[in-house]
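Chemist: Sequence plus the predicted model coming up.
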Amino acid sequence: MDFTSALYLGLDHPSRTLAPWGQFTLGTPAVLEAPPGTVETAQALAELVGCERGMVARSTLHLFWDVFGGLGGRGQALYWDEGSYPVAQWGVERAAARGVPARNFPHHSPGALARLLARESRQGRRPVVVCDGWCPGCGALAPLDAYLEVVRAHGGLLILDDTQALGVFGVPEPGLPYGTGGGGSLRRFGLQGPDILWCGSLAKAFGVPMAVMAGGAKVVARYEELSETRVHCSPPSVADLHAAERAVAINLREGDVLREELARRVGHFRGRLRQAGLSAVGGLFPVQRLQFPPGVDPRKVHERLSQREIRTVLQRSRCGPEVSVSFILTARHRAAELDQAVEVLVEAVHGRHPGRTRHE
């Protein structure tokens, strides 16, 4: 049983389900000619997440290379949540190497950010604040509304990596644990504005290895003009774009149904953990980071699960315990699989030999 895949909604896009294409790639950089459907797909994704305009790229690494490379050295300063995903931090490092002042602040702490910006406001630089929408480590949404309030008080820009939340969270709706629409964190909080730059990969819930940047029309146009990866790197392939089109269509047609199914699976898993005397961080988000009793070594638990052919993630958290074991759930997992996995997990936690049953 596999609990390592982040295809939360179970979308995998077999070739037979995609529209056909005459060329896999055009052989030209996007600055000369974008593959067919690029503009339409970027716009559909921008509207999904609640922004005016979008721009696609092969990955968030490509996007952040452009975003942070385009920051001005003297006019702006970077402030990043210390729990941010490493790819965003690589972008911060690129900006810092170009002379942009960069400081981190405590994870999910708008108060610390406010105090930091207040101290440095006399330097006259525009603050650019970087954070993730959802943190799998502590299992919580970032306080985006509070972050944005601080950013706006100083005339700054909020850069959001929303890869985890895209396709899972959406507009709050009674009876729907994740909300409706799957547009991500901005939709969850009801936030929008030209001082937000949204970035995210479709490789999780939507199952497509490409990324999109979205925001106000002017700011996206600026980064599109400054983009180095549009000149020196390949754009998403035609196949990627067709998969993205399919993912957006499925999300519109049956995304809320898939998210309800996912929530049931996560709820079932957490219920079985409680019955077994165990627990996990993550709420109803599909990444469930296990919490073990004192003295239990997560590495040994992971190894024992592997011996029973149950694949889990040995996770080094940026904001939690140094090492932990996580189960990643999808809408395709069956209740019987989850029941069996928890039974084996209990044996692994208590150090029983992988070949023995509970009655031996």
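Modeler: Looks like it came in fine. Since the model is a prediction, treat every value here as computed from it, not as a measurement. Numbering: from 1, shown residues only.
Chemist: going forward, measure contacts and count neighbours with C-alpha atoms only.
Modeler: Fine.
Chemist: Can you verify my assumption that Met150 contacts Ser109?
Modeler: In this structure residue 150 is Val, not Met. No - assessed by CA atoms under 8 Å, Val150 is found out of contact with Ser109, at 11.1 Å.
Chemist: So which of those two has more stuff around it?
Modeler: Val150 (22 against 15; other CA atoms under 10 Å).
Chemist: you'd agree that one is in a strand?
Modeler: No - under the criterion used here (DSSP: H, G, I helix; E, B strand; the rest coil), Val150 is helix, not part of a strand.
Chemist: Now it: closest residue in space, sequence neighbours ignored.
Modeler: Closest residue to Val150 apart from its sequence neighbours, by CA to CA, 6 or more residues apart in numbering: Ala114 at 5.8 Å.
Chemist: State the number of residues packed around the one you found.
Modeler: If you count neighbours by other CA under 10 Å, Ala114 ends up with 18.
Chemist: That one is in contact with Arg152, isn't it?
Modeler: No - using CA under 8 Å, Ala114 makes no contact with Arg152, being 10.8 Å away.
Chemist: try this one side by side with the last:
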Amino acid sequence: MNDENLADPSFRMDSPIGARMRIDGREVSYFSGTSYHTLHGAPAVIEAAIAALRTYGLGPGTHAKMAIYAETEALVCQHFGCEKAVSVASGYLSIMALLLALSDDYDVAFADERSHFSVRDALRCVERPVVWFRHCDPQDLSDQLKRHLKPGQKPVVVTDGVFPITGALAPVDHLVELLKAYPGGLLCIDDSHGVGVLGTSGRGTLEHFGVEGSGTFCAGTLSKAFGGFGGIVPVSRVLAEKIAAKAGVIPGASWPPVPAVAAAGAGLRLFRDDPTMLQALRTNLKHMRDGLSSLGLSIPETPVPIFSVQAPTNLKRVYSRLREKDMVVKYVAADGYSDAPPVETLRIAIFSSHSRAQIDDLVAALKICL
């Protein structure tokens, strides 16, 4: 097979998302994307979206009240244990809304150099000095804080909670510890890949590290683990008012469409009522990690459902061979995304709905193809 004939890493979905689904007309084992519990394809989620569409249409066409928005917000508040859950048009904009609301509370932003595009765009909007620290490197952050903060200035540290391509987990416990030396210092994370996945109850990276509380904030999404669409910022009533007053994206952008909001609510209920989802995900993660380790690959010990496979071979060719075996992972070119490494990689996503046999088959195929 010549390089110019390698399969295009894009594809056409022909069915709802699932551990088994149809892509380009073929039934495949799906190890890509971000639907970590495949709730986007759950019948109850789909039916909730259809019922809401019939009741309300696509949306209010303004910021008029509809019961479905309040119902889903209540479910988000219940999940995160917060007073308010601010709804944002997209998860991409959640971190922007949060940083704008807090902009009077910090003087300099310190951000991980491989933070998501959402973080980079948010920091441009905030109009505060930005200092970039080395990826997941608390020591470099410490050095940058000492170098760039003037007496009396307050920092905000901004990072992804879980980095989307490599699955790297931000060292949030160390970041919080560093901020103790700076009274009023804040930590804000874009936790789009952490909520619904990390922590005892699935509240995300902050819960995983046991640092929920004063001075730590997360921005998230309903479009990944929870099977819907739209951004969320779980906060206090006071901060919710500040977000509404200072983040123009709240009054200026339409809310997420009604069917997506209803779908998210249904996904949250399913997640709440079935604690085996998180357990199944973690069981599958361990099985996948053990399998990849058996191939001699270096796999970090984290509870993140993303594996980054790098090897001294043509990984685009490996991707194509897996496709021929009806297994779909994600091929990422060197530096091909916000946190992509400087070498090509295969991103493998694990779902709570994958079977043990599917994982075994993927490991066996990788053993042949790598």
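Modeler: Perfect, thanks for sending it. Bear in mind that the values here come from a model prediction, so they are computed numbers and not experimental data.
Chemist: Which residue in structure 2 aligns with the residue nearest to Val150 of structure 1?
Modeler: By TM-score structural alignment, Ala114 of structure 1 lines up with Ser142 in structure 2.
Chemist: now swap in Gln164 of structure 1 and tell me
Modeler: Aligned partner of Gln164 of structure 1 by TM-score structural alignment: His193.
Chemist: And its match, how far from Asp339 of structure 2?
Modeler: The gap separating His193 of structure 2 from Asp339 of structure 2 is 13 Å, by CA to CA, to the nearest Å.
Chemist: more crowded one of these two?
Modeler: Shown here are His193 of structure 2 and Asp339; by other CA under 10 Å, His193 has more neighbours (27 against 21).
Chemist: Going by residue numbers, what spans are helices in the stretch 101-250 of structure 2?
Modeler: 117-126, 138-148, 172-179, 205-209, 237-246, 249-252 (DSSP state H, counting those that start in this stretch).
Chemist: So which elements touch the shortest one?
Modeler: Judged by 3 or more CA pairs under 8 Å, 6 or more residues apart in numbering; DSSP states H and E, helix 249-252 of structure 2 is in contact with strand 84-88, helix 237-246.
Chemist: What of the longest one?
Modeler: Helices and strands in packing contact with helix 138-148 of structure 2 are listed as strand 130-133, helix 172-179; criterion 3+ CA pairs under 8 Å, 6+ apart.
Chemist: just to revisit the earlier point, who touches both of His193 and Asp339 of structure 2?
Modeler: 163-164 (CA atoms under 8 Å, 6 or more residues apart in numbering).
Chemist: what's the neighbour count on Ser223 of structure 2?
Modeler: For Ser223 of structure 2, the number of neighbouring residues by other CA under 10 Å comes to 24.
Chemist: Map it onto structure 1.
Modeler: In structure 1, Ser223 of structure 2 lands on Ala203 (TM-score structural alignment).
Chemist: What is the neighbour count of Pro151 of structure 2?
Modeler: Other residues lying near Pro151 of structure 2 total 8 when counted by other CA under 10 Å.
Chemist: Summarise which helices and strands the helix ranked longest in structure 1 is packed against.
Modeler: Using DSSP state H, we find that the single longest helix of structure 1 is helix 238-275. Counting by 3+ CA pairs under 8 Å, 6+ apart, the packing neighbours recorded for helix 238-275 of structure 1 are helix 38-49, strand 176-180, strand 279-281, helix 335-349.
Chemist: buried ones in it?
Modeler: In terms of neighbour count (16 or more other CA atoms under 10 Å), helix 238-275 of structure 1 has its buried residues at 238-248, 251, 255-256, 258-270, 272-273.
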